[in-house]
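A.B. asks: Have a look; sequence and predicted model below, questions after that.
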Amino acid sequence: MVGLFEFPEPLEGLTRPKRGAIVFAHSKQTAVTGMDLEEGSRIRPDTGQTYKVLVVDDSPTVQLQLRAQLATVGLDVRAVDTGKAAIEVALSWRPECVLLDYFLPDITGEEVVEKIRRFDADVQIVLITGQAARKPARLMMKRLDIQGYHDKTNGLETVMIWVDAALKGHAQKMVILRQTRCLEVALEVSREIHQLLPVPELFGLGLRGMQRILSAWTPGLGTDGALIWADEGGTLSLRRAIGKFAGCARVVDLPDHLRVVADTSVDSSEVVRSETAIAIPLMAVHRPQGVFAFELDPSANPPTDHLLLFSQQVSTAIENNLLFEMATIDTLTGLVSRAHLMRRTVEWLKISTRKNEPFSLIFLDVDRLKPINDRFGHAAGDVALATIGATLIDCIRDVDIAGRYGGDEFVVLLPSATPTVAGTVAGRICRALRDRTIHIDDEAVSLTASIGFGGLCEIPLRKWMRSNPKEDEWNRLAAFLIGLVDDATYIAKQAGGNQVAGLPKDLDVGKELLEFLHWSDGEHSGRFAVVQRITSSDAET
């Protein structure tokens, strides 16, 4: 039996003094989000969408009463009279709240709840019954996944309280879910940025991470943004840009409103928000060194705390990278330092031995650097060394490691490369250096180098490795191998320089390593790929 709501004349309003509650009145309502709504406006969550309420009751009178009162307080209302129709509308329309009669012509309200929960875990369901005494509220709410249980005999006022509570619960749940999505994005990107990546890569990852957090909060938010860097003198430079700003090359190319918030954020070290933009400071080495700036819709409410938290992650990654580079990078050439080079040589010797893969090296000695220093000064010599460092980086693979071994000597590690491949790379470096010149006092100075290469197609150290050698033994082995390749460089130097040379044909590098270690595995001595010395003219081909 379907009961009717018992209430006097339509309510003029329902006022609840509790903090944060919705005030249902014709003149003004205060939404759960804290927004003040003028007369005639609708209650809206942070997404900007109107709250939708589905009324499910087979009584036309009850439907009419509920629709009238809910529409009065600014809600979008639909009504159906069967359980099957309720399920179909809930699936297609996705309401935030369902007012569901327990007794329906086709199926019970409990069955409707069960079917809706299969595709929507977030909708707030208030079950309505005229026989609440037989099914107590606490028992029903505990047994079913519902957020309210209304007794029809209590009148319409109580229904509105249930709707108020349901919509607040839905809004709070949506905020939690959005915060969760933002944190998941931040955690995912943080795993990437804390891998000691180069700072330029961190810039790109950081900007894309910020954009993904904004989009996770509100789809489509933060599509247009930029990372602006500030040097120690306060000069701003554009390092990365996305969206419609991707084609910008300088800060002055960005719109005024974006530059203003960025400038203010750098000066204040705080998040700055204008009507159409937001800037999040990027702190590095305990001082503001840049900002993430995004264009926003005036109605947007971005997750400032999450953005600031992620910015701190990017800042930490940049600081760690700078500390790592201070400890491992030769500042003059941009290559790794000798100490780090030796560590990486040992590391790749172990990997190549374990995987039975080839491993090769290149040793480079600059030709006639002393005359450049003597004639033009050591500043000119520094320019020459920096140019050689840049040339090496241009000529090798990403996996290869180039380092300054000392003075005017350089070493390149080529993991998984045979000596033949090393010879090809050495020839490429020789030609690239020959094509480069440096200009000193309006005079063009050419650069050349003597380059040696060598290595093994397989490393005969697996049995020796199983003896658990100490780290010092690995270090001595790495230095010995570099020394062997240096012998090839000496061959090129003795032949006049500006050329490439491999180790002598009859030199068995594997056997040399084992003899150096005073070790024999009884089976393998290592196969050195025989490569003939490449002369200067050969290297040009």
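C.D. replies: The structure has been received and is ready for your questions.

A.B. asks: Please make it C-alpha for all contacts and neighbour counts, starting now.
C.D. replies: OK.

A.B. asks: Tell me the helix or strand right after the helix of greatest length in the chain.
C.D. replies: Secondary structure of the chain read by DSSP state H shows that its longest helix is helix 156-193. Reading on from helix 156-193 to the C-terminus, the next helix or strand found by DSSP states H and E is helix 199-217.

A.B. asks: take a look at this one as well, against the first:
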Amino acid sequence: MVRKTRHATRTDWVILLTDDDQTYLDAIRKLLEREGHRVLTARDGEEALALLASVHVDLLLLDFYMHGMTGEEVVGELRKTNPMLQVILQTGYASEQPPRALLRRLDIQGYHDKSEGPDKLLMWVDVGLKAAHSARLLHKSRVGLRYILDATPGLHRLQPLENLLQDIIFQVTGLFGVANSCVASREHHTDDPGVAPSCFLAVFEDDAGPTVYAATGRYAGAGGLNEQELDGLLARALDQATRSRRPQVGTDATVVPLCVADQAIGVIYLDKPIVDNQDLELVSVFANQAAVAIRNAQLFKMATVDPLTGVHLRRFVEQWTIVEIRKACRHGGPLTLLMVDMDGLKRINDDSGHLAGDQALVAMGRLLRAIVREGDMAGRYGGDEFIVVLPNTGEIGAAQVAARLLDLLQDTGIEWQGRSLPVRGSVGMATLLPVPETLRSASAPPRQYFERVYDELLAAADRALYEAKRGGRGRLHAAGECPWLDLSH
């Protein structure tokens, strides 16, 4: 029966039609193009294999008997590198090959007798494309799950919350190839200026609107995600996502909540509708892992960071420094410790009140965070004293860091009730000598040994700080290089 010409909606399927009969190629190509498919053609097996190696194809319609390689030989070569491609064999001599045995032997999806006409061929094409769709979903699910499994350890390592949020958004972008995406969370309001970074906030509490903390694409550099920047649908989706704790898909965006237990702590926003259920499941699995990592990072920050100054707490710095001293013993690198004391903080407290003194502490913490490099550590030792630990840094390099801090302090102050109050400080420095070979070659010392080394180094830096303040304040005094302790003591 002759089929009426029609123009089907264009699909995204790619079919490779391989036959050595040019007349048949032309006729079937036009038939399949009317169905909306993109059709590639090849005249023999070698040409087909070359095309398959260079372009993506969803379904292969392959003549069984051709000059050169037979269809069976082409399938044999194809399966060596591509076990997923769906194949329909075609022949005008179907009776010579039992179809069921052929399908099992070659791992193909159909066997079409050309004499049965175009309707039967289109039925086989539909069968092959449905199998291709299932294979595509299975492959995508496996690839997505593998991506999530590979990314998850990186999310759960200890790291600053700000770095974690940026990592999450990059992983989401990589998972779905989304051009523009952003992570938002509930803004934390506080009277403490020390925990409010200048770009993205990293705490999810109260019921305030969402604020962007990490972004890519056209959202990069945005200061917030709010109803003024989004249409009514997205604003409702954000609200529904955080209330229902289920992904919300709009016409041009997807909002996935970040949930821990029964609490939505934020959302992932993608400027792409994810309509496929498997994709939604994948992003939900990733979001669950991301939410737990965010909560752990929040708890870690609460336990290790001073909420006023933004530098680390004394106990954490001590433990971290002992570990670095152990590394210096093992690898032989230097390590320097700076003790920083604020000059004149008591006068600020007495004359302008402790709120003004808090502002001065915030300013000092901000400067210390600015001068430390990746791998260094700044902490609040207590009151107006701070500690900076510089692994793999000798006296010369550490003196440069201290000089930079003192230079910056010359231009640092706070505005308080119409007055400018200077923020100043003095620095004491102590450096561990290179580890002696006898210590490096000895059996690993116990932890108590490194604790004593830390205590001695800290005492030397503290004595140097006293000399710096006695010598006129606002200056650096170096205790020199401190020797390692004798293991026998």
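C.D. replies: Received it, and whenever you're ready, just let me know what you need. Predicted model only: the values in this text are computed from it and were never measured.

A.B. asks: Identify each buried residue in the longest helix of the first structure, please.
C.D. replies: Residues of helix 156-193 of the first structure classed as buried: 156-157, 159-171, 174-175, 178-179, 181-183, 185-186, 189-190, 193 (neighbour count, 16 or more other CA atoms under 10 Å).

A.B. asks: Check stretch 162-182 of the second structure too.
C.D. replies: By neighbour count, and taking 16+ other CA under 10 Å as the criterion, the buried residues in stretch 162-182 of the second structure are 162, 164-173, 175, 180-182.

A.B. asks: Return the residue of the second structure aligned against Pro415 of the first structure.
C.D. replies: Taking TM-score structural alignment, Pro415 of the first structure has Pro391 as its aligned residue in the second structure.

A.B. asks: which ones are touching its match?
C.D. replies: Contact criterion CA atoms under 8 Å, 6 or more residues apart in numbering gives 324, 328, 333-336, 375-376 as the residues in contact with Pro391 of the second structure.

A.B. asks: Recalculate using a threshold of 7 Å.
C.D. replies: Neighbouring residues of Pro391 of the second structure by CA atoms under 7 Å, 6 or more residues apart in numbering: 324, 334-336, 376.

A.B. asks: of these, closest to Ile396 of the second structure?
C.D. replies: The shortest separation between Ile396 of the second structure and any of those is 10.0 Å, and it belongs to Thr336 (by CA to CA).

A.B. asks: Count the neighbours of that closest one for me.
C.D. replies: As a burial measure, the neighbour count of Thr336 of the second structure was computed by other CA atoms under 10 Å and equals 28.

A.B. asks: How about the one 4 residues further on?
C.D. replies: By other CA under 10 Å, the residues close to Val340 of the second structure number 27.

A.B. asks: what does it align to in the first structure?
C.D. replies: Structural alignment places Val340 of the second structure opposite Leu364 in the first structure (criterion: TM-score structural alignment).

A.B. asks: which SS class is the residue mapped onto Glu270 of the first structure from the second structure?
C.D. replies: Alignment note (TM-score structural alignment): Glu270 of the first structure maps to Arg246 of the second structure. With DSSP: H, G, I helix; E, B strand; the rest coil as the basis, the three-state label of Arg246 of the second structure is coil.

A.B. asks: List the residues that contact Arg246 of the second structure.
C.D. replies: Under the criterion of CA under 7 Å, 6+ apart, the contact list for Arg246 of the second structure reads 256-257.
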